[in-house]
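S.K.: Got a predicted structure here, sequence first:
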Amino acid sequence: MEYVIEMLNIRKEFGNFVANDNITLQLKKGEIHALLGENGAGKSTLMNVLFGLYQPDGGEIRVKGTPVKISNPNVANDLGIGMVHQHFMLVDTFTVTENIILGREITSAGKIDLKKAEQEVRQISERYGLSVDPQAKISDISVGMQQRVEILKTLYRGAEILIFDEPTAVLTPQEIKELIQIMKTLIKEGKSIILITHKLKEIMEVADRCTVIRKGKGIGTVNVSETNPNELASLMVGREVVFKTEKVEATPKHDVLEVKDLTVKDARGVTVVNGLNLTVRAGEIVGIAGIDGNGQSELIEAITGLRKAESGSIKVNGKELINLSPRTITESGVGHIPQDRHKHGLVLNFPIGENMVLQNYYQKPYSKNGVLNFHKIYEQAKKLIREFDVRTPSEYTLARALSGGNQQKAIIGREVDRDPDLLIAAQPTRGLDVGAIEFIHKRLIEQRDKGKAVLLVSFELDEIMNVSDRIAVIYEGKIVAIVNPKETDEQELGLLMAGSNRKEAGAHV
């Protein structure tokens, strides 16, 4: 059997921490090979070794049977290996074409030949069904389209082997469907794909084989057609995983959050929250279901003080909070797990320990007379790291060095520990593995059972159905329906999210 890529007994260490402990992965030509593992299991590290971003401390890489040394990404590109990163590497102010040719510019008489480059980009885009406008500016296109630009970038450089790092973490359900189609087209055209993921549904749908790694060690490779999601989950986390969150019936009490006639504009000055009304009571989880771009982000930003509202009222425990500062709102009993953990959740160049007190560092015991007490700060961090199973070499490790899932657990630990009356969780499990998702769902339900109000915003319909006690459907900046998860299904929710009224949506049931 000829493999296009062989990674044999790869070892990668960071100080005393072994990220990859003699892992073997073999990719056949024309297959989609999933690389499955928990957050922090070493998946991205292994692929960064293949792409030349890290040098291995042991083992061998072969391309089409020939041993190679991949000293940097340019060598990987020359070997036909391209990587679509989880966090896109694009210049916002450049056009699609300018981003794609960056570092590989076509020149004519010393000038960049943009016309020729655009033509090439258009041809590649059409060949692989990517439908990208070569002249569009990156800042003007959706996240899903930006990802396609990343794919185009690798194809433009002649990639035969594509590494996708958590490609669906930031996509809407519709964009995920389209991406799966794109992957299948790439395979038909003779490419081979390594797919880093922990979404079992996607592996079952698209992958041929799957290599599982756990805590830096290779557990084995299985044929996807001969396995099932439960078996894969057990291999990944080393125990059985419960997919359905157990919870008792909610017993809601008084109103905690009351939003009335709220109007909010986006960055372009367009009204995106349009006279919205919403109530969340103590002891319940209200899930907001909606297609991305219907005002969810702006609603959360207005409640948490990150964006000015035009008009309306936002009350927490009867106190008017509209357009107050984020700190005042936080101190009024609001916890916030933000949608973008890098932009609004963490200071990436701070140690994870200091990130654990970002909301209350100025209060006792962490500070006295304006002087920080680092002993107390790191004591608290140690406690939360233990309690929330944050996998990190130490509390002094920089936040940016942690995997996405562990960064998320740290934020959730920080917010839950403050014991807010209202906990807002925006995409709390985005990019997380099944073990971490199970853990976070339990924590949200624990908050509910302690009599707290929880507002959950998620694009994952199964998460909304699984965790919520009531579901509020948002469409064009308004709550258009409130439904009971037990009396609806994904099809009805999908129709409501697309603007059908309840009668039309319910007609199929």
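M.R.: It's in.
S.K.: Please count neighbours and contacts with C-alpha atoms only from this point.
M.R.: OK.
S.K.: so residue 254 touches residue 282, yeah?
M.R.: Yes: counting by C-alpha atoms under 8 Å, residue 282 is a contact partner of residue 254 at 5.8 Å.
S.K.: Compare those two (neighbour count), which wins?
M.R.: A count of neighbours by other C-alpha atoms under 10 Å puts residue 282 above the other of residue 254 and residue 282, at 24 against 12.
S.K.: wait, what's in contact with the residue lying closest to that one once chain neighbours are set aside?
M.R.: Nearest non-adjacent residue to residue 282, counting by C-alpha to C-alpha, 6 or more residues apart in numbering: residue 453, 4.4 Å away. Contacts for residue 453 were tallied using C-alpha atoms under 8 Å, 6 or more residues apart in numbering; they are 256, 257, 280, 281, 282, 283, 284, 285, 421, 422, 423, 447.
S.K.: let's see 7 Å
M.R.: Neighbouring residues of residue 453 by C-alpha atoms under 7 Å, 6 or more residues apart in numbering: 256, 280, 281, 282, 283, 284, 285, 421, 422, 423.
S.K.: Next up, a structure to set beside the first:
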Amino acid sequence: MRLEVRGLTKAFGDFLADDDIDLIVEPGQVHAILGENGAGKSTLMNMLYGILAPTSGQILIDGNPVRFSSPSDAIAAGIGMVHQHFKLVGPFSVADNVQLGREHVTRGRLDREGARQAVLSVSQRYGLALDPDALCEDLPVGVQQRVEIVKALSGETDLLILDEPTAVLTPPEVAELLEIIGNLTDAGMSVIFISHKLKEVKAIADSITVLRRGKVVAEASPSDTEAELAAAMVGRSVVLTVERPPADPGAVALEIKDLTVLGERGTAMLDGLNLAVRSGEIVGLAGVEGNGQTELARAVLGTITPDSGSIEMGGTPVTGWNPYRRIVAGLGYIPEDRGRDGLAGDFTVAENLVLNQYRDAPLSNRGVVDATAVRALADKAIADFDIRTRGPGELVSALSGGNQQKVVIAREFSRPRSVLVAAQPTRGVDVGAIEFIHRRLVAERDSGTGVLLISAELDEILALSDRIAVIHNGQIVGEVAPDTPREVIGQLMAGHRPADPATAS
């Protein structure tokens, strides 16, 4: 399929989300779309997929103008899409999710075996191993994405749109996805790859279009340097390395002793874990996702109760405290899943920015929220953190994923803290925002906050950490310096403790 876009524009009132976009995707090509959060990438894709109607402009397939009034029209034309936020029904099987909206029916009844075979056929054709009978809620995130891809490919798909496909994937899962994309294009399919991760774009793209504030600002090449691509996205030079002076750690700000958390089936998610974070340092927690990081973060916040062990903040036991009491005592928390744990989607941007402090002065007076004070705080946060929104009264659910993350970051950085737990703080944000968040984390450290950084990005752990703790099967299996060779850290992440005691403690 050859896709051409001519002058495509989408306006929401006076706001131009996309402004006169021209774009060509050739058959069998990976065409990457780069841009900051809020640059118009997802809006453009939603027009191509029939979710949004263009205000003006044309979409042409193989030279013929088309109009899509719904995703069904786009699917019928050969376009499939995998959204940034998966649209799966957790309690349904893989086969049931894939056939939603295009059910296999025989004599008025669902043909479940036909659906199973359809999943197996697409899986084998494109190298996407899936169990059609598995429940989607039981699958790792990377496998859930395979389900979304198989769902998109289960029709006669000639062009596949992948919207921020690696935002929630681990490095091994990213490598698998890039290999899958290669299989798709080898089979003649066209792929639109939307991302802000420069390494991945350079590795997979045949051509690159850069958007900024709704306009095409550059047609780039995968041979361009990361610095050149970043500058095109942001409109200025971006520092891709983290500049930070040596840490000056003080007293212990957060201490976790012999912490054990059991899962629903009695499996130890945390198994006697010990970890300390001092004021004025960043401790990076490295590990393959699913080894207890989520349970550790939630236990520190207080949303899950440990089966044994203790948690102290500044020497004060807080194990039995509720989350609000810990927040008042100086705990900041950036959750790994902003949609589930960080935001109230039906609340406005302003309301989300004050979720954990609206009861406190100056935002509240004798139990009554001061709307003027809330608005003033929101206006300042929007400006300080460059949140791309139509205003503080806009629903946070209407923002792009990266701008939603900025709301969470702004909220947690807008009040005093002694301890900050930052779980995947840059997940789903662009290079300009990553640069900003990294600077703020270092500034937090330098102001005396003890920072626990949990990240699936090893580059981020190495760039920011003063000390690295490696977690495996719910235990800290070693602590190393940030200049430790990646191979050693990789061995620890796999659960292999090094023989040299100097490399781990």
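M.R.: Noted; the coordinates are in hand. Note that the coordinates shown come from a computational prediction; the quantities given were computed from them, not determined experimentally.
S.K.: TM-score for these two?
M.R.: The TM-score (TM-score structural alignment, normalised by the length of the second structure) is 0.98; 503 aligned residues with a C-alpha RMSD of 1.3 Å.
S.K.: if we can go back for a sec, roughly how far apart are the residue nearest to residue 282 of the first structure and residue 358 of the first structure?
M.R.: For residue 453 of the first structure, the distance to residue 358 of the first structure equals 22 Å [C-alpha to C-alpha, to the nearest Å].
S.K.: thinking again about what came up before, alignment lookup: the residue nearest to residue 282 of the first structure to the second structure.
M.R.: Per TM-score structural alignment, the equivalent position to residue 453 of the first structure in the second structure is residue 450.
S.K.: picking up where we left off before, can you tell me how far the residue nearest to residue 282 of the first structure is from residue 395 of the first structure?
M.R.: Applying C-alpha to C-alpha to residue 453 of the first structure and residue 395 of the first structure gives a distance of 30 Å.
S.K.: cool, residue 133 of the first structure as well?
M.R.: Counting by C-alpha to C-alpha, the gap from residue 133 of the first structure to residue 395 of the first structure is 45 Å.
S.K.: what about the strands in the stretch 201-350 of the first structure?
M.R.: 209-214, 217-223, 255-265, 271-281, 284-289, 311-316, 319-320, 334-337 (DSSP state E, counting those that start in this stretch).
S.K.: compared with the second structure, how much does the second one deviate?
M.R.: If you overlay the two and look at strand 217-223 of the first structure, the average distance to its match in the second structure is 1.5 Å (mean C-alpha distance after the TM-score superposition for the first structure).
S.K.: what's the matching range in the second structure for that strand?
M.R.: Using TM-score structural alignment, strand 217-223 of the first structure pairs with 215-221 in the second structure.
S.K.: Next: the fourth one.
M.R.: With the alignment judged by TM-score structural alignment, the segment of the second structure matched to strand 271-281 of the first structure spans residues 268-278.
S.K.: List the contacts of that stretch.
M.R.: By C-alpha under 7 Å, 6+ apart, stretch 268-278 of the second structure touches 249-263, 283, 292, 295, 450-452, 473-476.
S.K.: What subset of the residues you listed is buried?
M.R.: Using 16 or more other C-alpha atoms under 10 Å as the burial test, these include 249, 252-256, 258-262, 283, 292, 295, 450-452, 473-476 as buried.
S.K.: Over in the first structure, find the residue span stretch 342-355 of the second structure aligns onto.
M.R.: Against the first structure, stretch 342-355 of the second structure falls on residues 345-358 (TM-score structural alignment).
S.K.: quick one: terminal-to-terminal distance for that stretch?
M.R.: First-to-last residue span, stretch 345-358 of the first structure, C-alpha to C-alpha: 9 Å.
S.K.: ok, now stretch 257-273 of the second structure?
M.R.: Start-to-end span of stretch 257-273 of the second structure (C-alpha to C-alpha) is 6 Å.
S.K.: mind listing the helices for the stretch 251-400 of the second structure?
M.R.: Under the criterion DSSP state H, counting those that start in this stretch, the stretch 251-400 of the second structure contains helices at 293-301, 323-328, 349-353, 371-384.
S.K.: The second one aligns to what range in the first structure?
M.R.: Alignment of helix 323-328 of the second structure against the first structure: residues 326-331, by TM-score structural alignment.
S.K.: Identify the residues contacting the residue mapped onto residue 259 of the first structure from the second structure.
M.R.: Under the alignment (TM-score structural alignment), residue 259 of the first structure pairs with residue 256 of the second structure. Neighbouring residues of residue 256 of the second structure by C-alpha under 7 Å, 6+ apart: 274, 275, 276, 310, 311, 312.
S.K.: Most remote residue from the middle of the second structure, which is it?
M.R.: Residue farthest from the centre of the second structure, counting by C-alpha atoms, centre = their mean, is residue 107 at 43.1 Å.
S.K.: residue contacts, residue 351 of the first structure?
M.R.: 395, 396, 397, 398, 399.
S.K.: I'd like the residues you listed as CSV, with distance to residue 373 of the first structure appended.
M.R.: Converted to CSV, the contacts of residue 351 of the first structure look like this (distance: C-alpha to C-alpha, whole Å):
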residue, distance to residue 373 of the first structure
395, 15
396, 15
397, 18
398, 19
399, 20
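S.K.: List buried residues within the residues you listed.
M.R.: 395, 397, 398, 399.
S.K.: Run the chain-centre distance for stretch 256-273 of the second structure.
M.R.: Averaging C-alpha positions (C-alpha atoms, centre = their mean, to the nearest Å) puts stretch 256-273 of the second structure 26 Å from its chain's average.
S.K.: Ignore what I typed, I meant stretch 235-251 of the first structure.
M.R.: The answer for stretch 235-251 of the first structure is 20 Å, by C-alpha atoms, centre = their mean.
S.K.: If we go by neighbour counts, what in it is buried?
M.R.: 235, 236, 237, 241, 250.
S.K.: Likewise for stretch 156-167 of the first structure?
M.R.: Buried-residue list, stretch 156-167 of the first structure, by 16+ other C-alpha under 10 Å: 156, 157, 159, 160, 161, 162, 163, 164, 165, 166, 167.
S.K.: what's next to it, contact-wise?
M.R.: 77, 80-86, 191-197.
S.K.: Among these, which one has the most neighbours?
M.R.: Ranked by the number of neighbours (other C-alpha under 10 Å), the contacts of stretch 156-167 of the first structure place residue 82 first, at 28 neighbours.
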